[in-house]
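In: Fold the following and give me the result.
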Amino acid sequence: MAPSRKFRSMKEIMRVAKRVAEPDSSDDDDDHLVCQQCGEGNRAEELLLCDKCERGYHMLCLRPILTRLPIGPWCCPACSGDVNRPIKSFKGFARKKLAEFFKIEHNVFFSRKCTPSLQDVKRRRRRGTLVFQKKRRRLFPYVPSEDPARRLAQMRSLALALTSDNMEFSNDLNYRPGMAPREANQSRFEIGGMQVLSKEDTETLKYCRAMSKRGEFPPLKVTFDLYEGYTVEVDGPIKDMTIIAEYAGDVDYIKNREKDDCDSMMTLLLTNDSSKNLIVCADKLGNISRFVSGINNHTVEGRRKQNTKCVRYSVDDACVVLLIATRDIAKGERLYYDYNGYEHEYPTHNFV
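Out: Have a look, this model is predicted:
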């Protein structure tokens, strides 16, 4: 079987054209092509050819690994130089530029005073006598880092990661012309109904949204790993059941994205009519959720590493996806979540 490829350069097109015109040509490089990393020539359908040196590499032998064919020209690590190397330094964004990138007021974010705690807000709102009810698990708001310099470093890491992927920051679901309209996202269309976020948890979500508008983000930073690529690392302790992020991006119909190569799509709405199913696409707009790593949930080790879950809720009659901590997470841990959710629609065998 010939190596898997797309015509990524004029050089390769001319080479293939020559083979067609001269079928008896002695050019039999593909028969002896081996991966430069593992030295084996098996799994030929996974071999990528470098557009410069024409050497082969298995997609899963690369660091970071590739799970799909790249679009356009591709160079191997030895030939790429800085072309395929993600930004590793987080010192390129000044404070004012960061404030503009995240669309927050410069003077508001860089003051040391943070938003009042949710408990203080509720204490001021409380009226009348207390009613004791059966205790159930509720969602907690994230606690941003108090040190402005630390928050600055966290925001800088996210800004540079988004920039390297040619993305803009957004903490919202976006409805753009040519994609699914806002009225398509109604939780009542969900098959069997959707879990409704309680009144108290809705207040917690709104509190988190208010903090993010002030530039008070969860204590997370984006780092680069040679094996996993961009990952999200916890920069401060996070309690179980804490809202970590709200999945953001463009809302579109699944039918419009069947041939899309974006690797950051999230199920938003499943209806009885498959043509009305919605997804969130974090390819042009997105937030920190874009870089949280999907876990291989087919292994015991993978399930053990999972510390975050994605849950779809009905909020104000519309569907949203929240990333929630499934246990206490310590500083320095990386976030891993089950990309399948409960639908089991996506293959995760090649995930970390």
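In: For the rest of this, base every contact and every neighbour count on C-alpha atoms.
Out: OK.
In: quick one, what contacts residue 323?
Out: 243, 244, 245, 246, 247, 289, 308, 309, 310, 311 (C-alpha atoms under 8 Å, 6 or more residues apart in numbering).
In: Can you tell me how far it is from residue 121?
Out: Separation of residue 323 from residue 121 (C-alpha to C-alpha, to the nearest Å): 23 Å.
In: thinking again about what came up before, in helices, which of the contacts of residue 323 appear?
Out: Using DSSP state H, no member of the contacts of residue 323 falls within helices.
In: would a markdown table of those with neighbour count and distance to residue 351 be doable?
Out: What follows is the contacts of residue 323, written out as a markdown table (neighbours: other C-alpha atoms under 10 Å; distance: C-alpha to C-alpha, whole Å):
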| residue | neighbour count | distance to residue 351 |
| --- | --- | --- |
| 243 | 24 | 23 |
| 244 | 27 | 21 |
| 245 | 25 | 21 |
| 246 | 23 | 22 |
| 247 | 27 | 19 |
| 289 | 21 | 16 |
| 308 | 29 | 15 |
| 309 | 20 | 15 |
| 310 | 23 | 16 |
| 311 | 16 | 20 |
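In: Mind picking the one among those residues that's closest to residue 157?
Out: Nearest to residue 157 out of these is residue 289 (C-alpha to C-alpha; 13.4 Å).
In: Next, the contact list for the residue nearest to that closest one when sequence neighbours are not counted, please.
Out: Ranked by C-alpha to C-alpha, 6 or more residues apart in numbering and with sequence neighbours excluded, the top spatial neighbour of residue 289 is residue 247, at 5.7 Å. Taking C-alpha under 8 Å, 6+ apart, we find residue 247 in contact with 171-173, 266, 280, 286-287, 289-290, 320-323.
In: Could you also give me the structure for this next sequence, so I can compare it with the first?
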Amino acid sequence: MSVTTKKRTRTQFKEGLILTSLMLESKRATFKRPSIIREAEREESPEYVPPSKASRKTPVIQLKKTSAQSTKSPKQIKGKEEEKKNRQSVLSDFFFKKSCKSAECKLSGEQYHKDVIICDICNDMYHWQCTGTLTEMLDCGTDYMCSYCEKQYREFKKFRANTIITDQDDDKCPFCKKGLNGSGSKKQQPKKCLKCVKQFHSGCFSSDQMFCKQCLKIYNQTADELFPQPILRQSAHHSPISPKLQTQGSLSSFFNQAKKTSALSVFTTPMASKKLDGQIFSQGMKVKAKKRSASVSNKRKKPSFKLPALIDDPLLDDDVKDSFKRSFYVKGMRYVTSLVYDHNDCPESMNDPALEAKVQILIKENNDAIYQLREREKAGILPPVLIRYEESQGFFVEAAIDLPDLCLICEYLGEVRTARQSLFNANDSIMELLDTGDSDTSLSIIPEKHSNIGRYFNSINNKNVDSRKKQNVRSIRCQLDGKVTVLLYTKRAVKKGEQLLYNYNEAKECYPTDDFV
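Out: As a prediction, this is how the structure comes out:
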């Protein structure tokens, strides 16, 4: 190639660059984006007002999601699909297990699960054709009450009306038969007896702050009948009337009894007995050599329940027993250490955890802690708590000593009834034990004549933020030895003198707590 041809190509290249740059400028001038054209036309209009600096919005840059954020792993997708299937199966099982409660039901096949209505009180299923009162299917959202619940509701209203009339008493002191308002300038503030719920003059009332003279006399005679014999035998060793009468012999007997009961509560449990069998030989009582310690990762265990420490102060122990006796005497209940099945229509065999999928299964360490707690109660050791009373909130539970986190306080005990039997029960401390979706097989705990400390725990106010922060106790429904039980334990460390509170509506919104302190 010659030199002249090289020069020509360079000049042609320069001319091409100039032409392309001119063409691009002309395109930019003629072909504008629609948004720019709209803004230009808006600015040229006479009614245009320029925006202020405050009203100008900064452009928001939206970044595209990366592949790791947008796409999910196949394990996560399978897990979500399995959760949906499990929810659908639980719901389908819940509804398909329900059957029409009418004895005259003749529907079958595909029509059996159509035209179904559910009672708002007992949650039982009926066909509108089988009710005998409805002529057509109810609209969605319409309230319905079955004939059985209507009958029970009428009887409950009559009972409430009669109790309101009988509770109305004259404004006179039952002891001196004089007016409670007083006469002249001297006016006495009346005092109310917690047992008979009658008002007395302060001068006619007993020296006791809870009972009148007549109820106090009955309390001294019958209070011991409310507790089992092991508790009474233990309290007989150290039951001083006043601190001055406390002798050295009674103190030594107290600590000897405490040692016996603590040893009993530890060495009679399955967990402790297995440890002893594995550590000691039968001949010569030689201790086995310790096994090689596991790594730190293997030593980490799941959090398990702890038992509260034993009360080492005899005076405090007497205060605990006295508070228990007084509170149980007011309610007219007997102290029990297990659930009570005293109704023919609700035997112990109905307490079957296989009927509900929500009942939790505890680990071995937690089961052993429950066994130890039951052994303590059988030995007569009460939980280290005090039952107090205030007019603003009634009875409440207070920690007598410091309680650690996950401290197992008690089981919730009482009489076991079916949900249908407890629909209109006036008791304010009913606890759900088993929920099968059927009022004839669902079970509830009603602490009416038999109970333990669980009946006196108060709840937080669900509408108050400060009250929700005070919650320090939780409840759990679990299965043990083929039966369902309810446990109360601390959710955090609790100091001595702090009130023990848990949430009545933690599982279901069924209890109104708006007026709670």
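In: Kindly provide the TM-score of these chains.
Out: Scored by TM-score structural alignment, normalised by the length of the first structure, the superposition of the two chains gives a TM-score of 0.71; 288 aligned residues with a C-alpha RMSD of 3.5 Å.
In: closest to residue 349 of the first structure among the contacts of residue 247 of the first structure?
Out: Of those, the one sitting nearest to residue 349 of the first structure (C-alpha to C-alpha) turns out to be residue 266, at 17.3 Å.
In: Quick check: the closest one vs residue 10 of the first structure, distance?
Out: 36 Å.
In: and the two? which has more neighbours close in?
Out: The neighbour count for residue 266 of the first structure versus residue 10, taken as other C-alpha atoms under 10 Å, is higher for residue 266 (23 against 11).
In: What does the more buried one correspond to in the second structure?
Out: Residue mapping for residue 266 of the first structure onto the second structure gives residue 431, with TM-score structural alignment as the criterion.
In: which ones are touching its match?
Out: If you count contacts by C-alpha under 8 Å, 6+ apart, residue 431 of the second structure has them with 412, 444, 445, 446.
In: Now do the helices in the first structure.
Out: 10-21, 77-80, 95-101, 106-109, 118-125, 148-164, 199-213, 300-305.
In: Relative to residue 327 of the first structure, which of those is closest?
Out: Of all the helices of the first structure, helix 300-305 comes closest under C-alpha to C-alpha, at 10.9 Å.
In: mean per-residue distance, the closest one to the second structure?
Out: Between helix 300-305 of the first structure and the corresponding residues of the second structure, superposition yields a mean separation of 1.2 Å, by mean C-alpha distance after the TM-score superposition for the first structure.
In: Output the residue interval of the second structure matched by that helix.
Out: The aligned range for helix 300-305 of the first structure is 465-470, by TM-score structural alignment.
In: which residues touch the matching stretch?
Out: The contact list for stretch 465-470 of the second structure (C-alpha under 8 Å, 6+ apart) reads 460, 461, 462, 501, 517.
In: Stretch 184-203 of the first structure too?
Out: 138-140, 269-272, 276, 278, 312-315, 317-319.
In: Out of those, which is nearest to residue 223 of the first structure?
Out: residue 140 (25.2 Å).
In: Just give the closest residue to the closest one, not the sequence neighbours.
Out: Nearest to residue 140 of the first structure is residue 242, by C-alpha to C-alpha, 6+ apart, at 4.4 Å.
In: Kindly state which residue of the second structure is aligned to the one you found.
Out: So, by TM-score structural alignment, residue 242 of the first structure is matched to residue 407.
In: Could you give the number of residues near the equivalent of residue 168 of the first structure over in the second structure?
Out: Matched across to the second structure, residue 168 of the first structure falls on residue 334, judged by TM-score structural alignment. If you count neighbours by other C-alpha under 10 Å, residue 334 of the second structure ends up with 21.
In: residues contacting residue 334 of the second structure?
Out: 225, 226, 227, 328, 449, 450, 451.
In: Name the nearest of the residues you listed relative to residue 29 of the second structure.
Out: Compare each of the contacts of residue 334 of the second structure with residue 29 of the second structure using C-alpha to C-alpha and the shortest gap goes to residue 451, at 90.6 Å.
In: looking at the alignment, what does that closest one pair up with in the first structure?
Out: For residue 451 of the second structure, the residue aligned by TM-score structural alignment is residue 286.
In: does its match really touch residue 248, like I thought?
Out: Yes. Residue 286 of the first structure lies in contact with residue 248 (C-alpha atoms under 8 Å); the separation is 5.1 Å.
In: Tell me who's in contact with residue 332 of the first structure.
Out: 233, 234, 235, 236.
In: and if you look at residue 383 of the second structure?
Out: By C-alpha under 8 Å, 6+ apart, the contact set of residue 383 of the second structure is 308, 409, 410.
In: and stretch 7-22 of the first structure, which residues are buried?
Out: Neighbour-count burial for stretch 7-22 of the first structure, with 16 or more other C-alpha atoms under 10 Å as criterion, is recorded at residue 8.
In: just the strands in the stretch 301-450 of the second structure please.
Out: If DSSP state E, counting those that start in this stretch is used as the criterion, the strands of the stretch 301-450 of the second structure fall at 334-335, 360-361, 385-390, 394-399, 408-411, 415-418, 431-434, 443-446, 450-451.
In: Appreciated, that's everything.
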